[in-house]
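Chemist: prediction below, plus the sequence it came from.
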Amino acid sequence: MNTTEATNVDDYITEFPQEVQERMRVLRRLILDCAPEAVESISYHMPAYKLNKKPFVYFGGFANHIGFYAQPFTHEKFKDELAAYKQGKGSVQFPHHKPFPERLIWDMLQFKKEQLNKL
C-alpha cells in the first residue's frame, strides 16, 4: 500500500502513474457525483469519504490495482457482480489491466448512500 504523506486527495492522486491517476479521478468523480455532500479527507493513508458523519467509502492506489472499500454489507449485496475480482472483507481490487467497472461502482455507491441515509 502507498504510505503517502499526502494531506489531500489531489496530492494523493498525483503520487501515481498517469494511467492510475486517470482511474482514481474517475472513481473520485463517481463518489462526488453520487454524494456531493460527502466530506473528503485522507484517512488510513488513502482517500476517505464520510457521509452524515459516517464512513462512506475509501479507495487506495496499489501497483497492480485500485482498492475500493465500501464496508462488508455493500460488498455482500454485490457479491455476484464482484465475483470476478479479488476481494477481502469489505474490499475489492479493481486491476489496472481490466476495464474499470464504473457502472458497478456507481451502483455500489448508490446502495451505500441509501443505507447510510436510513441510519
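Modeler: It's in. Numbers count the residues shown, from 1 in each chain.

Chemist: make it CA atoms for all contacts and neighbour counts henceforth
Modeler: Fine.

Chemist: tell me where the chain has helices.
Modeler: Using DSSP state H, the helices of the chain run over 9-13, 18-34, 72-77, 79-82, 102-118.

Chemist: among the ones you listed, which is nearest H65?
Modeler: Of all those, helix 18-34 sits nearest to H65, with 8.4 Å by CA to CA.

Chemist: which outside residues touch stretch 24-41?
Modeler: 7-9, 13, 47-52, 56, 61, 66, 102, 105-106, 109-110, 113 (CA atoms under 8 Å, 6 or more residues apart in numbering).

Chemist: this is the other structure I want to compare:
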Amino acid sequence: MTPATGSRPTTIDGYLDALEEPALSRMRALRALVREELPEATEAIKWGAPAFLHPRGTILLVVSAHRAHANFTVTPSAKEALASELQGLETGKGSVKLPYADPLPEQVLRRLARRRLAEFEEDAVPWM
C-alpha cells in the first residue's frame, strides 16, 4: 500500500509506515539525503506527501512515493538551473522521477536541494 491509496498520514513517519519495499527504502534514502543537505529544514505533510520547509515556513522541496517510482520535486526554476545534469532522467514541471529499479542519482539531487535553498534565500523564490 502507498499513502496515495490509504488514509492520509499526518507525519512523515506515518507516511513511511504505510509504504512497502522498494518504495520504503527509496523514501528513507531521500529523507536522509534531504536532512543532510538541508539540516535546518523542518518536515511536514503537504498535499499528502513529505515536504521539507525552510525555517521561515516556505516549502523547499517535496518527495513522494508512487507505484514504480519516487518523485523529488523542487521549483521549476531550480530544476531548470540544473537541466543539463538531469538529462537522461524523466522530469516534470519541477519534479524528477526516480524509478525504483534505477540507482539514486544522489549528487544531482543534493545539488537540486542546495539550489532550491539558495534561490529561496537569495532571490526569495516562493514555492509553486
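Modeler: Everything's here; your move. As the structure is a computational prediction, the values presented were derived from the model and not from experiment.

Chemist: TM-score for this pair?
Modeler: The TM-score (TM-score structural alignment, normalised by the length of structure 1) is 0.91; 119 aligned residues with a CA RMSD of 1.5 Å.

Chemist: save the helices of structure 1 as JSON lines, and put in distance to M1 of structure 1 and mean neighbour count too.
Modeler: JSON lines is the format used below for the helices of structure 1 (distance: least, CA to CA, whole Å; neighbours: other CA atoms under 10 Å):
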{"stretch": "helix 9-13", "distance to M1 of structure 1": "12", "mean neighbour count": "17"}
{"stretch": "helix 18-34", "distance to M1 of structure 1": "14", "mean neighbour count": "16"}
{"stretch": "helix 72-77", "distance to M1 of structure 1": "20", "mean neighbour count": "16"}
{"stretch": "helix 79-82", "distance to M1 of structure 1": "21", "mean neighbour count": "13"}
{"stretch": "helix 102-118", "distance to M1 of structure 1": "21", "mean neighbour count": "15"}
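
Chemist: and those as TSV, adding distance to G90 of structure 1?
Modeler: Formatted as TSV, those follow (distance: least, CA to CA, whole Å):
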stretch	distance to G90 of structure 1
helix 9-13	21
helix 18-34	17
helix 72-77	4
helix 79-82	11
helix 102-118	12
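
Chemist: nearest to P95 of structure 1 among these would be which one?
Modeler: Between these, helix 18-34 lies closest to P95 of structure 1; by CA to CA that is 10.2 Å.

Chemist: aligned partner of P9 of structure 2 in structure 1?
Modeler: Alignment note: P9 of structure 2 maps to A6 in structure 1; criterion TM-score structural alignment.

Chemist: my guess is that match meets Y12, correct?
Modeler: Yes - in terms of CA atoms under 8 Å, A6 of structure 1 counts as a neighbour of Y12; the distance is 5.2 Å.

Chemist: what residue in structure 1 is paired with L30 of structure 2?
Modeler: L30 of structure 2 maps onto L27 in structure 1, by TM-score structural alignment.

Chemist: now its match: how far from K118 of structure 1?
Modeler: Distance from L27 of structure 1 to K118 of structure 1, counting by CA to CA, to the nearest Å: 24 Å.

Chemist: same thing with L109 of structure 1?
Modeler: 14 Å.

Chemist: which non-adjacent residue is nearest F59 of structure 1?
Modeler: Spatial nearest neighbour of F59 of structure 1, excluding adjacent residues (CA to CA, 6 or more residues apart in numbering): F68 at 4.6 Å.
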